[in-house]
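kindly return the folded structure for what I paste below:
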Amino acid sequence: MSRFLQLRELKTKQDDAISEYWRDLQGTVGVIREGFSNFLELPEATYLDNERNETPYVRIAKVVNGDYKYVMLHELPGKDGFLEFAIGLTLDRGVSTYPKQTIFTSLKLKKEEGGYLVTSTENNLTHKASGSGLDADFSGLYESLFDILRKHLSYRP
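Presented below is the predicted three-dimensional model:
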């Protein structure tokens, strides 16, 4: 095999490994969203929004021009090995009450040996989860997110 073909093969393997890395992180964000929803023990998984569309209480978003925008997992941006995303939790007094308020928590996720690292600079959060995919243990992260939200909601003027 020529040296050029060797380099072409290495390039193909590199591209495949990079794509798999980001796909794994995107899928893991979905695992985190579902796990956090379960952790919260939501009485209902969804509510009807202003346009009467069924909407999950816990959703994934990204920052676009300073605002949070709900996205599909494959739309999440990656940079320097970290996948950037936000968990949006919509709160209300009851499923059919309005207005509803969504609180976003920005997070970054990356793979590490034996698991994942989740960080949030705005909330001084660092969580290491062992395992991979559906087997990763994010229970400590869910507790931290819950504490961040409780602190946010304890504000009184």
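
alpha carbons only for contacts and neighbour counts from here, please
Fine.

check the gap between the residue nearest the centre of the chain and Pro157 for me.
Nearest to the mean C-alpha position of the chain, by CA atoms, centre = their mean, lies Val29 at 4.0 Å. Val29 is 34 Å from Pro157, where distance means CA to CA, to the nearest Å.

what does Arg52 give?
33 Å.

comparing the two, which residue is more hemmed in?
The neighbour count for Arg52 versus Pro157, taken as other CA atoms under 10 Å, is higher for Arg52 (8 against 2).

what about that one, is that helix, strand or coil?
Under DSSP: H, G, I helix; E, B strand; the rest coil, the three-state class of Arg52 is coil.

and the lengthiest helix in the chain, what does it pack against?
Taking DSSP state H as the criterion, the chain has its longest helix at helix 3-40. Helices and strands touching helix 3-40, by 3 or more CA pairs under 8 Å, 6 or more residues apart in numbering; DSSP states H and E, are strand 58-64, strand 82-91, strand 101-112, helix 139-153.

how far does stretch 58-74 sit from the chain's center?
Distance, stretch centre to chain centre, for stretch 58-74: 10 Å (CA atoms, centre = their mean, to the nearest Å).

and for comparison, fold this next one:
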Amino acid sequence: MTDYTAIQDALLKSEETKQAYWRELDKVAIGLRQAFESHLGVEKNSTWFDPDSKQQFRYVELGYWDQEAASYQKPEFIKYKNGDVIPGSEKTLEFVIKLSIDSPVNPNHKTIVHIDFKLKKEASGYNVEYTISGETSRETLEKSSLEEGLSRVSENLSQGIIDALDASEYE
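From the prediction side, this is the model:
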């Protein structure tokens, strides 16, 4: 029975280690949403009401794509609720930050920007990859200066969205 007990112990340790890994990545993803919201100057956890769905949404919302959607359907954005486990594979957390932008001429109209992320833990920190309007960027966040890294990514996200909205080619 000693080998069986050793195998059970190894299984328990493996599961605990994996859970800790994913929880750590979840915390970084939540921190990134909060840092981006703060960088934009949006009031913390500020929301708007969508009369069509009759739901409240944050202006800066953390979520993920519904992986169960059929290949011919547009995947549905699922907003993160405290305690959710964001899907991941191959040690990479895949999530989305959805930014709702009020129209300057009609505050009832929102433009929605989805930013896709891939986050992976490395020895000294985290590798983050994000895609805005088909343009992918990669950055490294050092554990020792995580807040500074989240701030830097937030600045780059803002500039990436501004660049994506550039309509100078129509002038």
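
how big's the offset between the helix or strand just after the longest helix of the first structure and the second structure?
Remark: after helix 3-40 of the first structure, the chain's next helix or strand is strand 46-48, criterion DSSP states H and E. Comparison of strand 46-48 of the first structure with the second structure after fitting gives an average deviation of 2.5 Å (mean CA distance after the TM-score superposition for the first structure).

tell me what the helix or strand just after strand 46-48 of the first structure is packed against?
Next helix or strand after strand 46-48 of the first structure toward the C-terminus (DSSP H and E): strand 54-56. Using 3+ CA pairs under 8 Å, 6+ apart, the elements in contact with strand 54-56 of the first structure are strand 46-48.

now the strand it packs on: buried residues?
Tyr47 (16 or more other CA atoms under 10 Å).

against the second structure, where does it fall?
Using TM-score structural alignment, strand 46-48 of the first structure lines up with residues 47-49 of the second structure.

can you give the contact residues for the matching stretch?
Contacts to stretch 47-49 of the second structure, defined as CA atoms under 8 Å, 6 or more residues apart in numbering, come from residues 55-59.

reformat the helices and strands packed on helix 3-40 of the first structure as a markdown table; add mean neighbour count and distance to Leu25 of the first structure.
Formatted as a markdown table, those follow (neighbours: other CA atoms under 10 Å; distance: least, CA to CA, whole Å):
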| stretch | mean neighbour count | distance to Leu25 of the first structure |
| --- | --- | --- |
| strand 58-64 | 20 | 13 |
| strand 82-91 | 21 | 7 |
| strand 101-112 | 18 | 7 |
| helix 139-153 | 14 | 16 |
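
to Leu40 of the first structure, which of those lies closest?
Smallest distance to Leu40 of the first structure across these (CA to CA): 8.1 Å, for helix 139-153.

mean deviation of the stretch of helix or strand Leu146 of the second structure belongs to from the first structure?
Per DSSP H and E: Leu146 of the second structure is located in helix 146-164. Comparison of helix 146-164 of the second structure with the first structure after fitting gives an average deviation of 2.1 Å (mean CA distance after the TM-score superposition for the first structure).

by contact count, what packs against that helix?
With contacts defined as 3+ CA pairs under 8 Å, 6+ apart, helix 146-164 of the second structure has these neighbours: helix 2-40, strand 125-132, strand 135-142.

pretty sure the residue nearest to the centre of the first structure contacts Glu75?
No: in terms of CA atoms under 8 Å, Val29 of the first structure does not count as a neighbour of Glu75; the distance is 11.6 Å.

shouldn't Tyr116 of the first structure be in contact with Thr126?
No: Tyr116 of the first structure is beyond contact range of Thr126, at 10.6 Å (criterion: CA under 8 Å).

the first structure: which residue goes with Arg152 of the second structure?
Per TM-score structural alignment, Arg152 of the second structure is aligned with Gly140.

and its match, what does it touch?
Contact analysis of Gly140 of the first structure by CA under 8 Å, 6+ apart lists His127.

for Phe82 of the first structure, see how far away it is.
Gly140 of the first structure is 19 Å from Phe82 of the first structure, where distance means CA to CA.
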